[in-house]
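Chemist: From the sequence below, what's the structure:
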Amino acid sequence: MKKKFIIYILFLIGVLAHGQQAPQYTQYMYNPSTVNPAYVGSTGNTRIYGLYRTQWVGLEGAPKTANIAMNKPIEGSKLGYGVSVLSDKIGVSDETQIAADLSYTLFFENDSRLAFGLKATGNLLNIDYTKLNQYNPGEQVIQNNITNHFSPNIGAGLYYYNKTTYFGASVPMILNTRKYDDLNNTQINQRYHLYLMAGKVYDLTYSLKFKPALVSKIVSGAPLQLDISTNFMFNEKFIIGAAYRWSASVSMLAGFQLSHNLYIGYGYDTETTKLSNYNSGSHEIFLQFDLLGKNSKVETPRFF
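Modeler: Modelled structure (predicted):
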């Protein structure tokens, strides 16, 4: 019975770690390249992005995610590229992902564009079972830590956009990979995710813009996840908004354009499920920095 109990606990940790399968964000709309490689280079300049998210504060072993990314167009070509490093810590697991993205863009009339993207990733997984409460220290599962388990993957995406609108579809990890299999009867597989996204900017007044956006994540064997957000931009400086994750959480968003190059944003989520009884919400902060050339500028009307 003790052995079955330990296996059950490990299964729950696995569900927490990989049941949501990919890291969860609230402010996904500011760095779509995380899930869609076709986005890289679309801003027309070098963009550096950093995010830190602590989820379900107060719940032991809850996810903590950090992401640093850079993307830019290749001057004189239709290509763009990007690189990113992601750290995702959940319970006794610690996963690091390094990704490289490449995009190719077709240009159409009315300044609309369609980009195709490819993503290559390498994941390193570490699991330290000694951090668990051991009810029977002699069990084999407790002794078999996982150290730097490497798994490669590939992804692809499409991204259509103009100055006020975007649509995207992507599968950032196409290959179904096995994360681990310690006892030959307990394993967790990384399944592919299909992401659909869209957004549009409306000029309500001279100084006020409104942007609704959504992203849907479809995973085999898991419920459909749908995030809907609305944001308002005042005087191209201050942004405030709200988001709703279907049957999961509601969020408040805020951001400020500190300078022509630097933007900072914050998001707070509160659960709408029974999980809210065991945590005090989730916090997310990010920085976005644009490196501009002498003749380039940030296209603020895009707002994405």
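Chemist: going forward, measure contacts and count neighbours with C-alpha atoms only.
Modeler: Noted.
Chemist: residue ranges of the helices in the stretch 101-250 of the chain, please?
Modeler: Secondary structure of the stretch 101-250 of the chain, counting by DSSP state H, counting those that start in this stretch: helices at 140-143.
Chemist: what's the neighbour count on residue 198?
Modeler: 19 (other Cα atoms under 10 Å).
Chemist: Longest helix in this protein, please.
Modeler: In the chain, taking DSSP state H as the definition, the longest helix is helix 2-14.
Chemist: chain center to it: distance?
Modeler: 28 Å (Cα atoms, centre = their mean, to the nearest Å).
Chemist: for that helix, which positions count as buried?
Modeler: Neighbour-count burial for helix 2-14 flags 6, 7, 10, 13, 14 (criterion: 16 or more other Cα atoms under 10 Å).
Chemist: Can you give the contact residues for stretch 118-131?
Modeler: 37-38, 92-103, 141-157, 172, 179 (Cα atoms under 8 Å, 6 or more residues apart in numbering).
Chemist: List buried residues within those residues.
Modeler: For these, buried by 16+ other Cα under 10 Å: 37-38, 92-103, 141-142, 153-157, 172, 179.
Chemist: and for comparison, fold this next one:
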Amino acid sequence: MQRKRTIYLTLLLLAAAVIPGKAQQNVQFSQYVFNGLSVNPAYAGYKENWYLNAIYRHQWAGFPGAPRTGGVSIDGLTNAPDGKVGLGLQMMVDQLGPQEALSLYGSYAYRIPLDAENTRRLCLGIGVGVTQYAIDGTALQYVDNDDEAIPTGKASNWVPDARFGVYYYSPRFYAGVSVMDLFALYTDATRYSWKGNNYATIRKTQHLYFTTGTMIPLSSTLQLKPSLMVKEDFKGPTSVDLNAFLLIADKIWIGGSYRTNVKIWNKNHLLEDLSAVNAASIMAEFYANERLRIGYAYDLNVNKMAGHQGGSHEISIGFLFPSKKYSLANPRYF
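Modeler: I've put the predicted structure just below:
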């Protein structure tokens, strides 16, 4: 137990060393491509039927104090004319060693039709919610048993926040831009204090996401779906995901992704010899029927972390609640 607590503290110190922005990166699921609501509130209602998604991620298996994340979301359309209003609700819990974040967000999307056939839309979305940031002092090892800077149990606080996004889609193309944790730059740091000691590093920082992808028919039973995501927090290295999937007979998705850091513009506060955080993923999604989707992803670090953990496992389940207007004539690939 003593060794585990030492590693917990080491992990936190390493995170603070490589992310100089005094805040941590947002959670990123490998299977976000099958649940756009996790990165853009404007996605709410895209499937035009109520859709329930649950996901669990165990990162760096075998590494003490490694991140574990679970989430549940539901989104769909209201009774507004022409399906112009989408709503979504998302709950997530993220645990990393002694720190934890529990969040609940509601999303509203206004969906503007761009053609008479209702196959292209420009969506504007906003999300509001709260996050409970907590740190558990019992998971840390310390030298001075009377050190008042260490919480004797779990210290926590609720913080409001918001997100905004734009999302465009057609039958075979999509693109979106979103900003998450809008209030992160303006939140009073005293919210993260314990007996006069500041723990502001446990909060998430503001993030900008850009996503895009397309569907390319290869045959009557085979389609290719390449996609891209760029994640920027303006403090640490820029993260880029390159993804490619094959859809087989409208039943099985098989594919993978490669994640790395790139230098898009100069960030003078970053170390010159900072190593890229590279990871590769393989994924499979199976549609048991028209309503039920089951997915699994396995991530493997391809940098110096590779030999110290057993990869990351991610499981997701999606369930569609078809309305009376449900039709397979206009499938939702994104």
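Chemist: before we move on, back to that, in strands, which of the contacts of stretch 118-131 of the first structure fall?
Modeler: 93-103, 146-157, 179 (DSSP state E).
Chemist: Now do stretch 208-216 of the second structure: which range of the first structure does it align onto?
Modeler: Under TM-score structural alignment, stretch 208-216 of the second structure corresponds to residues 194-202 of the first structure.
Chemist: repeat for stretch 59-75 of the second structure
Modeler: So stretch 59-75 of the second structure sits over residues 55-71 in the first structure, by TM-score structural alignment.
Chemist: Can you give me the buried ones in that stretch?
Modeler: Quick answer for stretch 55-71 of the first structure (16+ other Cα under 10 Å): 55-57, 59, 61-71.
Chemist: and which of those is nearest to residue 253 of the first structure?
Modeler: residue 55 (15.3 Å; Cα to Cα).
Chemist: was I right about that closest one contacting residue 281?
Modeler: Yes: taking contacts as Cα atoms under 8 Å, residue 55 of the first structure lies within contact range of residue 281: 6.8 Å.
Chemist: Next one: the most far-flung residue of the second structure relative to its centre relative to residue 152 of the second structure, how far apart?
Modeler: The outermost residue of the second structure, judged against the average C-alpha position, is residue 146 (38.3 Å), by Cα atoms, centre = their mean. Distance from residue 146 of the second structure to residue 152 of the second structure, counting by Cα to Cα, to the nearest Å: 10 Å.
Chemist: And residue 166 of the first structure? What does it align with in the second structure?
Modeler: Match for residue 166 of the first structure (TM-score structural alignment): residue 174.
Chemist: Kindly report the same for residue 92 of the first structure.
Modeler: So residue 92 of the first structure corresponds to residue 98, using TM-score structural alignment.
Chemist: In contact with its match, which residues are there?
Modeler: 8, 65, 135, 136, 137, 138, 139, 140.
Chemist: how close does it sit to residue 7 of the second structure?
Modeler: Following Cα to Cα, the distance that separates residue 98 of the second structure from residue 7 of the second structure is 11 Å.
Chemist: which residues do those two both contact?
Modeler: Counting by Cα under 8 Å, 6+ apart, the contacts common to residue 98 of the second structure and residue 7 are residue 65.
Chemist: what helix or strand does the closest residue to residue 94 of the second structure other than its chain neighbours sit in?
Modeler: Among residues not flanking residue 94 of the second structure along the chain, residue 69 sits closest, at 4.4 Å (Cα to Cα, 6 or more residues apart in numbering). Element membership for residue 69 of the second structure (DSSP states H and E) is strand 68-77.
Chemist: Check the mean deviation of that strand from the first structure.
Modeler: The superposed strand 68-77 of the second structure is, by mean Cα distance after the TM-score superposition for the first structure, a mean 0.4 Å from where its aligned residues fall in the first structure.
Chemist: list the helices and strands that strand packs on?
Modeler: strand 50-58, strand 85-96 (3 or more Cα pairs under 8 Å, 6 or more residues apart in numbering; DSSP states H and E).
Chemist: Can you add distance to residue 333 of the second structure and mean neighbour count and give those back as a markdown table?
Modeler: Formatted as a markdown table, these follow (distance: least, Cα to Cα, whole Å; neighbours: other Cα atoms under 10 Å):
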| stretch | distance to residue 333 of the second structure | mean neighbour count |
| --- | --- | --- |
| strand 50-58 | 14 | 21 |
| strand 85-96 | 18 | 21 |
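Chemist: Output the ones you listed as TSV; include the columns distance to residue 206 of the second structure.
Modeler: As requested, those are arranged in TSV below (distance: least, Cα to Cα, whole Å):
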stretch	distance to residue 206 of the second structure
strand 50-58	22
strand 85-96	17
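Chemist: what does the residue farthest from the centre of the second structure align to in the first structure?
Modeler: When the first structure is aligned by TM-score structural alignment, residue 146 of the second structure is paired with residue 138.
Chemist: Any figure for the gap between its match and residue 6 of the first structure?
Modeler: 12 Å.
Chemist: likewise residue 69 of the first structure?
Modeler: In terms of Cα to Cα, residue 69 of the first structure sits 37 Å off from residue 6 of the first structure.
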